[in-house]
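A.B. asks: Sequence and predicted structure are below.
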Amino acid sequence: MADLKTVLVRSNVACTLVCMSLLAHAGMSADSATVPNAIEPEISASADVLSTQPFVGDDPVAIRDALAGQRFNPDSPSLSDRIRNLIHVPVFKAPSELDSPKASIERDLAFVVPAPYGIRYQSKTHLLTVDVDLSDDNKPGAILLKKTITGQRGRGLVVAPEAKAKGYIQHIDLIVLKSGERTKTRVHGRVTLSQAAFDEANGDFAIVLMCSMAPPYLTDRREHSDPSNDEPTDITTRTSTLYTDIHAIWLVSPQRGIVLSKKLRLSK
């Protein structure tokens, strides 16, 4: 919807990661043609392309909380006004502002997802390849943004009839992302990278998903399972699904402020 895309990241503008403290620190404007430290795919990177600030993404919990309780009718003429009036936050924000529950959903969003696996570097050819599945085993077909488990699990410790009375109660909170009608969750790509730049990243990799909200915006579902012989735990699972249009996917070293590739892609 057009009103939700007021600050789209365009290819002729610096695919600006609006939620990152890096840009606020650097004082870049939305008209900047390039982002310092950005390294185009298939171009060798040097080890000195560093920032003094780490990358900070949007907080999925804050975005969900901003949407929760809203009932959006895509055909309503007042929808854009309701979205605009939800929350107003400047485009360039410090990390403390970014993590506020009042995070804006009117602008483009950027979610940073850690990638501890699926990154391979060939030192002889200086080729870094990316093959990262962002889904959760229990939630295929959606990108996992955040998973929180509270409470104790009773497996191997208690029998099912006594699990709840003895406090084996878990709450699982999942926040996942879907883009359009697709169920693609695997990120692919490759970049030619110098050995020095790869060493500087020190195994610290993350995928950045740059996107904007799209109907139906949010669905929230809760499921409960009583203790059983196989799983003697009382479990309540909340699954919140954010619906977006993904515009770009980056590979970054978040704590070091390095952009390694801006041309990753999604596949099944």
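C.D. replies: Arrived safely, thanks for sending. Numbering: from 1, shown residues only.

A.B. asks: rest of the way, CA atoms for contacts and neighbours
C.D. replies: Will do.

A.B. asks: mind listing the strands for the protein?
C.D. replies: 109-114, 119-122, 127-133, 143-150, 169-179, 186-192, 206-225, 234-253, 258-261, 265-267 (DSSP state E).

A.B. asks: And these: which comes nearest I83?
C.D. replies: strand 206-225 (10.3 Å; Cα to Cα).

A.B. asks: got the angle for the closest one vs strand 186-192?
C.D. replies: 170 degrees (axes from the mean of the first three to the mean of the last three Cα atoms, to 10 degrees).

A.B. asks: Would you agree G118 is in contact with V130?
C.D. replies: Yes - contact status for G118 versus V130: in contact at 5.9 Å, counting by Cα atoms under 8 Å.

A.B. asks: who's more crowded, these two?
C.D. replies: Using other Cα atoms under 10 Å as the criterion, G118 and V130 rank with V130 on top: 22 against 13.

A.B. asks: And for V208, the neighbour number?
C.D. replies: 26.

A.B. asks: and if you look at the one 10 residues further on?
C.D. replies: The burial metric for L218, expressed as a neighbour count using other Cα under 10 Å, is 23.

A.B. asks: OK, contacts around it?
C.D. replies: R64, L67, A68, S240, T241, L242, Y243 (Cα atoms under 8 Å, 6 or more residues apart in numbering).

A.B. asks: Out of those, which is nearest to D226?
C.D. replies: For the contacts of L218, the nearest to D226 is S240 (21.0 Å; Cα to Cα).

A.B. asks: what's near enough to touch that closest one?
C.D. replies: Contacts for S240 (Cα under 8 Å, 6+ apart) come out as R64, D173, L174, I175, V176, L218, T219, D220, R221.

A.B. asks: Which residues are in contact with the last one?
C.D. replies: Right, R221. Neighbours of R221 in contact, by Cα under 8 Å, 6+ apart: R238, T239, S240.

A.B. asks: any idea how far the nearest residue to M213 once chain neighbours are set aside is from F111?
C.D. replies: Excluding its sequence neighbours, the residue lying closest to M213 (Cα to Cα, 6 or more residues apart in numbering) is T244, at 4.3 Å. Distance check for T244 against F111: by Cα to Cα, to the nearest Å, it reads 11 Å.

A.B. asks: outside of stretch 131-140, which residues touch it?
C.D. replies: 113, 115, 117-119, 141-144, 185-189.

A.B. asks: Rebuild these as a markdown table, extending it with distance to D199.
C.D. replies: As requested, the contacts of stretch 131-140 are exported to a markdown table (distance: Cα to Cα, whole Å):
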| residue | distance to D199 |
| --- | --- |
| V113 | 21 |
| A115 | 16 |
| Y117 | 16 |
| G118 | 17 |
| I119 | 13 |
| G141 | 33 |
| A142 | 32 |
| I143 | 28 |
| L144 | 28 |
| T185 | 27 |
| R186 | 25 |
| V187 | 22 |
| H188 | 21 |
| G189 | 19 |
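
A.B. asks: For ChimeraX, what selects the buried ones among the residues you listed?
C.D. replies: Filtering the contacts of stretch 131-140 down to the buried ones (16 or more other Cα atoms under 10 Å) takes a single ChimeraX command:
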select :113,115,119,141,142,143,144,185,186,187,188,189
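
A.B. asks: Looking at the contacts of stretch 131-140, which one is closest to Q195?
C.D. replies: Taking the contacts of stretch 131-140 together and measuring to Q195 by Cα to Cα, the closest member is I119, at 14.3 Å.

A.B. asks: put this beside the first:
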Amino acid sequence: MFDPRSKRVLSNAMRVLVCALMLVEVRTQANAAAVMRAADIEASYVANSSSGHPFVGDDPVATRDWMVNEHTSSRSPSFGDRVRTLVRIPTSKQRSNSDVTEANFAQNLTFVVPVPYGIRYQAEKHRLTVNVDLSGDDNQTGILLKKTISGPSGRKLVIRQEAKSKGFIQHVDIIELEDGESKKTTVHGRVTLSPAAYAEANGDYAIVLTGHLVPPYFNDRIDHSDPTDDEPTDITTRTFKLYVDINAVWLISPQRGVILSKALHLSR
């Protein structure tokens, strides 16, 4: 038979053992919760960074028109300029803004570029890989912001000599961005993203480019090509290039207003 003192010692030992077991269980649960938080941290970040409204950047066309107007207003318009404004006929003259003061264009710009391809998700690693070329096609040296083609193509429909007379005339309007003098057009990066967050994005991706204008600020060029045997179409192409020092590259889900990553970078 145990004496009262021995009973108290045994009771205290049992309490210590029970407390130790409880602490082990608490630590185990905490570790499990930490693992779950680590797996869902990006989903939580996505939820917290969602505005609930579509993400809209600067309009490339409005930006171009504003810059051209700023350039034009900085000098006295010639008679030819006034005529072109009235009749709205594209000019073959190449314009630059070397005579515009830096203060005219001292502002930041943000453009949203849709991503049709170049996004790969590895569910087992919770990894989203971004490898997106924003140049558009082989004929462009910058990042394509907007390209509009109006008018029918005569390819396989008409011969070169009859293209113009039969109305196969096209106007191509291109607005592109160049990252200073680096000519970088490809976006790279890796994003840790939970399957839930990936599913929530639903394939809706875009790249956000933010930066400020740098000299020579812009270049506005008109090119014309007569119909050929390969392309029996009379084509006039206007290419407007913005020179921007890009300081931020994001991956977003634009329709939901969600920022998925701010850690992307540009390369050649």
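C.D. replies: Perfect, thanks for sending it. Nothing here was measured: the structure is a model prediction, and the numbers come from that model.

A.B. asks: any idea how far the spatially closest residue to S212 of structure 1 that is not a sequence neighbour lies from T150 of structure 1?
C.D. replies: Closest residue to S212 of structure 1 apart from its sequence neighbours, by Cα to Cα, 6+ apart: D108 at 4.7 Å. For D108 of structure 1, the distance to T150 of structure 1 equals 31 Å [Cα to Cα].

A.B. asks: Tell me which of the two has more neighbours.
C.D. replies: Between D108 of structure 1 and T150, counted using other Cα under 10 Å, the more crowded position is D108 (26 against 10).

A.B. asks: ok, which stretches of the stretch 1-150 of structure 2 are helices?
C.D. replies: 4-48, 60-73, 79-87 (DSSP state H, counting those that start in this stretch).

A.B. asks: Tell me which of those helices approaches H126 of structure 2 most closely.
C.D. replies: helix 4-48 (8.0 Å).

A.B. asks: tell me what the closest one is packed against?
C.D. replies: When contacts are defined as 3 or more Cα pairs under 8 Å, 6 or more residues apart in numbering; DSSP states H and E, helix 4-48 of structure 2 sits against helix 195-201, strand 258-261.

A.B. asks: ok, the residue nearest the centre of structure 2 - contacts?
C.D. replies: Nearest to the geometric centre of structure 2 sits I207, at 1.9 Å (Cα atoms, centre = their mean). Counting by Cα under 8 Å, 6+ apart, I207 of structure 2 makes contact with V112, V113, P114, V115, V249, W250, L251, I252.

A.B. asks: how much space is there between it and R15 of structure 2?
C.D. replies: Counting by Cα to Cα - I207 of structure 2 and R15 of structure 2 are separated by 59 Å.

A.B. asks: How many residues are close by the closest residue to P116 of structure 1 other than its chain neighbours?
C.D. replies: Nearest non-adjacent residue to P116 of structure 1, counting by Cα to Cα, 6+ apart: F205, 6.6 Å away. Using other Cα under 10 Å, the number of residues around F205 of structure 1 comes to 24.

A.B. asks: And F205 of structure 1, what's its match in structure 2?
C.D. replies: Alignment note (TM-score structural alignment): F205 of structure 1 maps to Y205 of structure 2.

A.B. asks: thought the residue nearest to P116 of structure 1 was touching I258?
C.D. replies: No - contact criterion Cα under 8 Å: F205 of structure 1 and I258 do not qualify, at 9.4 Å.

A.B. asks: what do these two both touch?
C.D. replies: Taking Cα under 8 Å, 6+ apart as the contact rule, F205 of structure 1 and I258 both touch V252.

A.B. asks: distance from stretch 234-253 of structure 2 to structure 1 after superposition?
C.D. replies: Superposed on structure 1, stretch 234-253 of structure 2 shows a mean distance to its aligned partners of 0.4 Å (mean Cα distance after the TM-score superposition for structure 1).

A.B. asks: Which positions in that stretch come out as buried?
C.D. replies: Buried, per 16+ other Cα under 10 Å, within stretch 234-253 of structure 2: 234-246, 249-253.

A.B. asks: Then stretch 222-234 of structure 2?
C.D. replies: For stretch 222-234 of structure 2, using 16+ other Cα under 10 Å, the buried residues are I222, P227, E231, P232, T233, D234.

A.B. asks: end to end, how far does it reach?
C.D. replies: 14 Å.

A.B. asks: One more: stretch 181-193 of structure 2?
C.D. replies: Start-to-end, stretch 181-193 of structure 2 (Cα to Cα) is 33 Å.

A.B. asks: gap between L193 of structure 1 and K124 of structure 1?
C.D. replies: Applying Cα to Cα to L193 of structure 1 and K124 of structure 1 gives a distance of 11 Å.

A.B. asks: Those two: which is more packed in?
C.D. replies: The neighbour comparison of L193 of structure 1 against K124 (other Cα under 10 Å) goes to L193, with 26 against 7.

A.B. asks: Go ahead and confirm the more buried one touches S44.
C.D. replies: Yes - between L193 of structure 1 and S44 a contact is recorded at 4.6 Å, counting by Cα under 8 Å.

A.B. asks: Overlap of the contact sets of these two?
C.D. replies: By Cα under 8 Å, 6+ apart, no residue touches both L193 of structure 1 and S44.

A.B. asks: list the buried ones in stretch 161-171 of structure 1?
C.D. replies: By 16+ other Cα under 10 Å, the buried positions in stretch 161-171 of structure 1 come out as A163, K164, Y168, I169, Q170, H171.

A.B. asks: Would you mind measuring from the nearest residue to the second one once chain neighbours are set aside to P227 of structure 1?
C.D. replies: With Cα to Cα, 6+ apart as the criterion, K164 of structure 1 has its nearest non-adjacent residue at 6.0 Å, and that residue is D234. Here D234 of structure 1 is placed at a distance of 5 Å from P227 of structure 1 (Cα to Cα).

A.B. asks: Residues that sit against both of those two, list them.
C.D. replies: In terms of Cα under 8 Å, 6+ apart, D234 of structure 1 and P227 are both contacted by the residues A163, K164.

A.B. asks: The residue mapped onto A248 of structure 2 from structure 1: what's it in contact with?
C.D. replies: In structure 1, A248 of structure 2 lines up with A248, judged by TM-score structural alignment. Going by Cα under 8 Å, 6+ apart, A248 of structure 1 touches C15, L209, M210, C211, K262, K263, L264, R265.

A.B. asks: do that again at 6 Å, thanks
C.D. replies: By Cα atoms under 6 Å, 6 or more residues apart in numbering, the contact list for A248 of structure 1 reads M210.

A.B. asks: distance of it from S179 of structure 1?
C.D. replies: To S179 of structure 1, A248 of structure 1 is 12 Å away according to Cα to Cα.

A.B. asks: what's the closest of the contacts of L218 of structure 1 to R84 of structure 1?
C.D. replies: Using Cα to Cα, the contacts of L218 of structure 1 come closest to R84 of structure 1 at L67, 11.9 Å.
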